[in-house]
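Student: Okay, sequence plus prediction incoming.
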Amino acid sequence: MTLAVLGEDKTARERLQEFLRVYASVNTRLAYATDLGVPLEWVPGYTPPDPTRRRGRRRAEPTGLEWLNWCASNEIRFADVRVEHVERWLAELADAGYSDATRGRMLSAVSAFYTKYLLREGLATRNPVSLVDRRAQHLNKPAGTPSTTKRWSFQACRALLMAAYLLAERSRDGRRDRAMVEILVGTGVRADELVGVNLADYRRAGPNDIGVLRVHGKGGKDREVALAPPVADALEDYLAVRVEPAVPALPGQVGTATRPIFITSTGKRVHTSHLQAVLTRLCRTFTEPPKAPWLRDLLATPDGEFVATHLAPLRDTIHPHSARHSYATHAVERGVPPRQVQRDLGHSALATTEGYLHDEDNVRNSAAHELAPALHRGWLATSA
């Protein structure tokens, strides 16, 4: 990538790496790099996936409409960008089929690039994104708007935990997978936060005490989350059989200064795509025709029937982030103050937490339950 607009004293690669290092999380750096059009091999700390191993969802190939690529192809210097250029770029994204949510996210990445780097380095004198009318661009989502992420019912959450428990002794990594599911459902942490924890991040005073796990959140903000005794017990069941690999460690593997809690058989840190695979496998194991005799017997039990019933609706859509929304909603429905849920999830603003809440009380308590029957009473047989 040749971007003379980034100055001649440093290469474009050096400049963009300086910007991305503002963010402590490699996953956050990758997100900004993808939206801006930075080559992934330029991202500090990024390790390309092993092509011989099956991975999760692949990152989309660049389309040329990412901000850096768009500016380069239109020969526009960052210092010369006006709001008209940004609006033209957004229009081209819309014409190319980008959703409003994606365009809004990409616009935020551009704004961060200006405010956190270009302005600071004197490569621009203003942030043109600040003048964009987001409402006119259909990018303005009111604070507290419920997310479209699907939430799991309370019974579905129970079914996931039961499924992981019932299968924990049936595979080599069953205890590890159960511990990951317990923490995901029981704390509301993000998937990347879960796989990013290290052995030094966990502590527990005694067998019947709560556990405490330090997670490394967005923006380099760490927080401690509580592991209720059943969750901490599941984690310690895994730690009791967790084995350090005997082979020499590679960068990012155990044996280095940071020792991941959740590791693969080769000692590598578990990837977020594995967590997605675990959830999918749990659903399909209990909802597809069984092949093994032990599984047929398990599905015939009351526990097996319960799990199958409540995991069937999730089989094709299950995603780790739904656990976060489920945690927030079920906690508030059980009387936990929203401010505490905000702290649990690591949100900077309460409005963000409110967007996670799927408050079914509003539906159950709606005046419609009184008004509609009253309007139909006396002439519609089904109305009381």
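Tutor: Happy to help now that I have it. Residues are numbered from 1 along each chain as shown.
Student: rest of the way, CA atoms for contacts and neighbours
Tutor: Will do.
Student: Would you confirm that residue 81 contacts residue 131?
Tutor: No. Taking Cα atoms under 8 Å as the definition, residue 81 is not a contact partner of residue 131, at 11.6 Å.
Student: Between these two, which is the more surrounded one?
Tutor: residue 81 (16 against 13; other Cα atoms under 10 Å).
Student: what's the neighbour count on the nearest residue to that one once chain neighbours are set aside?
Tutor: What sits nearest to residue 81 in space, not counting adjacent residues and going by Cα to Cα, 6 or more residues apart in numbering, is residue 128, at 6.7 Å. Using other Cα under 10 Å, residue 128 has 21 other residues around it.
Student: hang on, isn't residue 128 packed against residue 80?
Tutor: No. Residue 128 is beyond contact range of residue 80, at 9.5 Å (criterion: Cα under 8 Å).
Student: list the contacts for residue 190?
Tutor: By Cα atoms under 8 Å, 6 or more residues apart in numbering, the contact set of residue 190 is 184, 320-321, 324.
Student: which one of these is nearest residue 14?
Tutor: residue 321 (33.5 Å; Cα to Cα).
Student: The stretch 1-150 of the chain: helices as residue ranges?
Tutor: With DSSP state H, counting those that start in this stretch as the criterion, the stretch 1-150 of the chain has helices at 12-20, 26-36, 67-73, 83-95, 100-113.
Student: Ok, which of the ones you listed comes nearest residue 158?
Tutor: The nearest among the helices of the stretch 1-150 of the chain, by Cα to Cα, is helix 26-36 at 29.6 Å.
Student: Compute the inter-axis angle for the closest one and helix 12-20.
Tutor: 130 degrees (axes from the mean of the first three to the mean of the last three Cα atoms, to 10 degrees).
Student: now for helix 26-36, which elements pack on it?
Tutor: Under the contact definition 3 or more Cα pairs under 8 Å, 6 or more residues apart in numbering; DSSP states H and E, helix 26-36 sits against helix 12-20, helix 67-73, helix 100-113.
Student: and residue 368, which of those helices is closest to it?
Tutor: Across these, closest to residue 368 is helix 100-113 (Cα to Cα), at 31.4 Å.
Student: Pull the distance from that closest one to the chain's centre.
Tutor: 17 Å (Cα atoms, centre = their mean, to the nearest Å).
Student: ok, and what's touching that helix?
Tutor: Outside helix 100-113, the residues touching it (Cα under 8 Å, 6+ apart) are 19, 32, 35-36, 66-67, 90, 93-94, 127-130, 138-139.
Student: Now the element after that helix, going C-ward?
Tutor: helix 154-166 (DSSP states H and E).
Student: circling back: out of the contacts of residue 190, give me the two with the largest separation.
Tutor: 184 and 321 (9.0 Å).
Student: Take this one as well and set it beside the first:
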Amino acid sequence: MNWQQAIKDYQNYLKIERGLSKNSITSYSLDLQKMVRYFDDHEVKVSPIRVDMETVQQFVHDVAKTVNPRSQARIISGLKGFFNYLVFEDYRNDNPMDLIETPKIGRKLPDTLSVDEINALILAIDLSKPEGERNRAILETLYGCGLRVSELLNLKLSDLYFDEDFIKVTGKGNKQRFVPISDVNKKYINIYQYEVRVHLPIMKEHQDFLFLNRRGKQLTRAMVFTITKRLAEKIGLKKNISPHTFRHSFATHLLENGADLRAIQQMLGHESITTTEVYMHVNRSHLAKVLNQYHPRK
């Protein structure tokens, strides 16, 4: 078995057995290809079945000089998963990554936007252009429903259950969940859908996707990132934001206004409550208010 065949088989395993998204599979594959290129550059002639701990450790040691601890941790985790797969499939008897330690990185609290900043971004949208109504509906949905950008892009007309005040969201691993949607959010989606989208030359295979580009095709991740970046520049926002920032803000604002953490977990589609807690960028003054309001000896 050579490296390229092993990587291809691993990609199929991640897709079919693990149900990972295309983006996750691509990320794992890029790190594996980085290791293969390293072996080629250093004339290391060894197969994925025969490579030993010392050889892999040298790669990890050298790559650690060029990337930050968080990237190191991701690469090590990805390599461990790859070799665990080879052990699982009986190609190997051991995992050469078992004794390689992951650097301690701590938890990075995500950036969030204030309500005023979100309002300023939405107000900065040029509604005189056809894509303006679409962009407003996109930001309202990212923030109003706490969606990942991939979930937003894959949102379909058939996923809109406005009479029941819910939308159906397809998240990681193709897991589906129902997320409540507000009247304000429904209003702007309806404006886009019935006043702008109906006039697009929609491609047949993209007819059910809600958010489209002007050529009638499904939007790309890059386009949504560009929309948010340009709006941030337009209002002079100094924070480094992305579409995911609206998801962080959604969760944070709900928590600060008294929402139950378990309810937020369900809306975000997290399997573990621990993951949800990382999104909660709560300042000390808010915690003090909670203590003063709810503790019996306040």
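Tutor: That came through fine. Quick caveat, the model's predicted, so the values are computed rather than measured.
Student: quick revisit: what about residue 184 and residue 321 of the first structure, which has more around it?
Tutor: A count of neighbours by other Cα under 10 Å puts residue 184 above the other of residue 184 of the first structure and residue 321, at 24 against 18.
Student: can you pull the contacts of the aligned partner of the more buried one in the second structure?
Tutor: For residue 184 of the first structure, the aligned residue in the second structure is residue 142 (criterion: TM-score structural alignment). Applying Cα under 8 Å, 6+ apart, we find residue 142 of the second structure in contact with 148-149, 152, 243-244, 246-247.
Student: overlap between those residues and the first structure?
Tutor: Contacts from the contacts of residue 142 of the second structure that recur in the first structure, judged by both residues aligned by TM-score structural alignment, their matches' Cα atoms under 8 Å, are 148-149, 152, 243, 246-247.
Student: So which of those wins on neighbours?
Tutor: Top of those by neighbour count (other Cα under 10 Å): residue 246, with 28 neighbours.
Student: Can you classify it by secondary structure?
Tutor: helix (DSSP: H, G, I helix; E, B strand; the rest coil).
Student: how near is it to residue 128 of the second structure?
Tutor: For residue 246 of the second structure, the distance to residue 128 of the second structure equals 24 Å [Cα to Cα, to the nearest Å].
Student: Same check on residue 135 of the second structure?
Tutor: 12 Å.
Student: The equivalent of residue 260 of the first structure over in the second structure: how many residues sit nearby?
Tutor: Taking TM-score structural alignment, the alignment pairs residue 260 of the first structure with residue 209 from the second structure. By the criterion of other Cα under 10 Å, residue 209 of the second structure has 20 neighbours.
Student: Now residue 209 of the second structure. Nearest residue, chain neighbours left out?
Tutor: residue 156 (4.3 Å).
Student: Tell me the residue in the first structure aligned with that neighbour.
Tutor: So, by TM-score structural alignment, residue 156 of the second structure is matched to residue 198.
Student: how many neighbours does its match have?
Tutor: 21.
Student: correct me, but it touches residue 255?
Tutor: No. Counting by Cα under 8 Å, residue 198 of the first structure stays clear of residue 255, with 11.8 Å between them.
Student: Please report the distance of the residue nearest to residue 312 of the first structure when sequence neighbours are not counted from residue 308 of the first structure.
Tutor: Once flanking residues are discounted, residue 312 of the first structure sits nearest to residue 287: 5.8 Å by Cα to Cα, 6+ apart. Distance, residue 287 of the first structure to residue 308 of the first structure, using Cα to Cα: 5 Å.
Student: Looking at the two, which is more packed in?
Tutor: Between residue 287 of the first structure and residue 308, residue 308 has the larger neighbour count (other Cα under 10 Å), namely 24 against 21.
Student: contacting residues for that one?
Tutor: 159, 283, 286-287, 299.
Student: Nearest to residue 235 of the first structure, out of those: which one, please.
Tutor: So of the contacts of residue 308 of the first structure, ranked by how close each gets to residue 235 of the first structure (Cα to Cα), first place is residue 159, at 18.4 Å.
Student: What's the closest one aligned with over in the second structure?
Tutor: Using TM-score structural alignment, residue 159 of the first structure lines up with residue 120 in the second structure.
Student: What residue, apart from its backbone neighbours, is nearest its match spatially?
Tutor: In space, residue 120 of the second structure is closest to residue 235, 7.2 Å off (Cα to Cα, 6+ apart).
Student: State the number of residues packed around that neighbour.
Tutor: 13.
Student: and if you look at the one 4 residues further on?
Tutor: The burial metric for residue 239 of the second structure, expressed as a neighbour count using other Cα under 10 Å, is 12.
Student: On the three-state scheme, it is what?
Tutor: Under three-state DSSP, residue 239 of the second structure comes out as coil.
Student: who's in contact with it?
Tutor: With Cα under 8 Å, 6+ apart, residue 239 of the second structure has these contacts: residue 111.
Student: Now do it against residue 106 of the second structure, distance only.
Tutor: For residue 239 of the second structure, the distance to residue 106 of the second structure - Cα to Cα - is 21 Å.
Student: Same question for residue 64 of the second structure.
Tutor: 17 Å.
Student: Those two: which has the busier surroundings?
Tutor: Neighbours per residue (other Cα under 10 Å) separate residue 64 of the second structure from residue 106, with residue 64 holding more: 16 against 8.
Student: So what does that one match up with in the first structure?
Tutor: Mapped onto the first structure by TM-score structural alignment, residue 64 of the second structure lines up with residue 94.
Student: returning to what we had before: if I look at the match of residue 260 of the first structure, how far off is residue 219 of the second structure?
Tutor: 9 Å.
Student: Tell me where the longest helix sits in the first structure.
Tutor: In terms of residue count, the longest helix belonging to the first structure (DSSP state H) is helix 272-287.
Student: Pull out the buried residues from it.
Tutor: Residues 272-276, 278-280, 282-287 are the ones in helix 272-287 of the first structure that count as buried (16 or more other Cα atoms under 10 Å).
Student: Quick check: residue 79 of the first structure touching residue 127?
Tutor: No. Using Cα under 8 Å, residue 79 of the first structure makes no contact with residue 127, being 9.2 Å away.
Student: of those two, who's got more company?
Tutor: residue 127 (21 against 18).
Student: That one matches what in the second structure?
Tutor: By TM-score structural alignment, residue 127 of the first structure lines up with residue 95.
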